[in-house]
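Novice: from the sequence below, what's the structure:
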Amino acid sequence: MKINLDDANLSADINDMLKAMKNMCEKEERSFLKSVGEIISRAVRKNMTWRSGIKKADYTHMQDDIQAVVKKDKNGRLYVRVQGGKKTGHKWRFLNDGAINKEGTVLVQATHFVEKSINDSQSEVDSEADKLIERIVKTDGK
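Specialist: All right, here's what the predicted structure looks like:
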């Protein structure tokens, strides 16, 4: 990125460059979030270490039913959501947080796989963000 300090239109040039960078960020946002979702999905799959012994053809294991979806919130901002699919999504809470019945007996031991997955993938997500920023700065947002 080169800036000529003798330029009379310096502030206009900088404004144009920043607008171009902002536009490129907006273009790249969905693909960046999709790649972040894939990174976290891999970590979730790795941290879901326990598999049931069920071998039925129509049974879906939680590790095989992970979805990473890019959505918009009510304010129009994009975000990525990593979740279980229709067949296994309801099980995530019990496996992650555990379950205790009213007598205090532990029915499902908590694994906290979601928190572990987020922590395990943080450096890879940061690296992906750094690559995106580097790509935007090198192209001056064009």
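Novice: contacts, neighbours, all on C-alpha from now
Specialist: Fine.
Novice: packing partners for the helix ranked longest in the chain?
Specialist: With DSSP state H setting the assignment, residue counts place helix 10-47 as the longest helix in the chain. Using 3 or more C-alpha pairs under 8 Å, 6 or more residues apart in numbering; DSSP states H and E as the contact criterion, the elements in contact with helix 10-47 are strand 66-72, strand 78-84, helix 113-138.
Novice: contacting residues around the first one?
Specialist: In this case it means strand 66-72. Strand 66-72 is contacted by residues 30, 33-34, 37-38, 41, 45, 78-85 when judged by C-alpha atoms under 8 Å, 6 or more residues apart in numbering.
Novice: before we compare anything, build this one as well:
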Amino acid sequence: QTPRPHGPEATQGSIEALLVHLLMLKPRMHSELADAIDQTNVHFNENSSEVITLLSAAIDRIATQQTSGLYVLREGLASQRYSLSFPHLSRVDHQVVTEHIETALRHADGATTIERTPPPPVHPAFIQVRALVAAP
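Specialist: This next block holds a predicted model:
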């Protein structure tokens, strides 16, 4: 398996991607989000206290608190940040998420445009591959 890029930016991107995809399925408690990070912690190079800090920052950026302890994804982030190739969701979960996104886009006004965020950092071995894919 290819190692993840190093640094807090790569870790932050991984945490945010995981949280976005989990919150697309359903609202979650803070403890559920933290447990999901703990279960995939093998991918992160930072120590646990730094991961907790990054988790809190990610939750503040991508989620809003619906009720006491229950977080929902911020409006519009589902269509911007969803990745069909995200590995931590099952095929059924991906189908549920795409249905949620399609429903949200149907209910949005016609002037709504989807702005995609740039892709996360890539491992140096795949820089040329990404350049080929992104080339016109």
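Novice: can you calculate the TM-score here?
Specialist: Comparing the chains after superposition, counting by TM-score structural alignment, normalised by the length of the second structure, produces a TM-score of 0.24; 60 aligned residues with a C-alpha RMSD of 5.2 Å.
Novice: for residue 23 of the first structure, find the nearest of the helices and strands packed on helix 10-47 of the first structure.
Specialist: Distances from residue 23 of the first structure to each of those were compared using C-alpha to C-alpha; the minimum, 9.9 Å, belongs to helix 113-138.
Novice: for the closest one, name the packing helices and strands.
Specialist: For helix 113-138 of the first structure, the packing partners by 3+ C-alpha pairs under 8 Å, 6+ apart come out as helix 10-47, helix 92-97.
Novice: how about CSV for those, with distance to residue 116 of the first structure and mean neighbour count added?
Specialist: Conversion of those to CSV gives the following (distance: least, C-alpha to C-alpha, whole Å; neighbours: other C-alpha atoms under 10 Å):
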stretch, distance to residue 116 of the first structure, mean neighbour count
helix 10-47, 7, 17
helix 92-97, 10, 17
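Novice: got JSON lines for the ones you listed, with distance to residue 125 of the first structure too?
Specialist: Shown next, in JSON lines, are these (distance: least, C-alpha to C-alpha, whole Å):
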{"stretch": "helix 10-47", "distance to residue 125 of the first structure": "6"}
{"stretch": "helix 92-97", "distance to residue 125 of the first structure": "22"}
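Novice: now residue 57 of the second structure: how far from residue 31 of the second structure?
Specialist: In this structure, residue 57 of the second structure lies at 15 Å from residue 31 of the second structure, with C-alpha to C-alpha, to the nearest Å as the measure.
Novice: those two - which one has more neighbours?
Specialist: Taking neighbours as other C-alpha atoms under 10 Å, residue 57 of the second structure and residue 31 compare with residue 57 leading, 14 against 11.
Novice: any idea which element the more buried one lies in?
Specialist: In this assignment (DSSP states H and E), residue 57 of the second structure forms part of helix 48-62.
Novice: which elements pack onto that helix?
Specialist: Counting contacts by 3+ C-alpha pairs under 8 Å, 6+ apart, helix 48-62 of the second structure packs against helix 8-25.
Novice: flag every buried residue along the helix it packs on.
Specialist: Of the residues in helix 8-25 of the second structure, those with enough neighbours to count as buried (16 or more other C-alpha atoms under 10 Å) are 10-25.
Novice: what ranges do the helices span in the second structure?
Specialist: Secondary structure of the second structure, counting by DSSP H: helices at 8-25, 30-39, 48-62, 77-81, 91-107, 127-134.
Novice: what residues sit buried inside the fifth one?
Specialist: The reference is to helix 91-107 of the second structure. Of the residues in helix 91-107 of the second structure, those scored as buried under the neighbour-count criterion (16+ other C-alpha under 10 Å) are 94, 97, 98, 100, 101, 105.
Novice: measure the second one to residue 71 of the second structure for me?
Specialist: Pointing back at residue 97 of the second structure there. With C-alpha to C-alpha as the criterion, residue 97 of the second structure and residue 71 of the second structure are 17 Å apart.
Novice: again, but for residue 34 of the second structure
Specialist: In this view, residue 34 of the second structure and residue 71 of the second structure are 12 Å apart by C-alpha to C-alpha.
Novice: have a look at these two and say which one is more surrounded.
Specialist: A count of neighbours by other C-alpha under 10 Å puts residue 71 above the other of residue 34 of the second structure and residue 71, at 21 against 15.
Novice: if anything else comes up later, I'll come back, but that's it for now.
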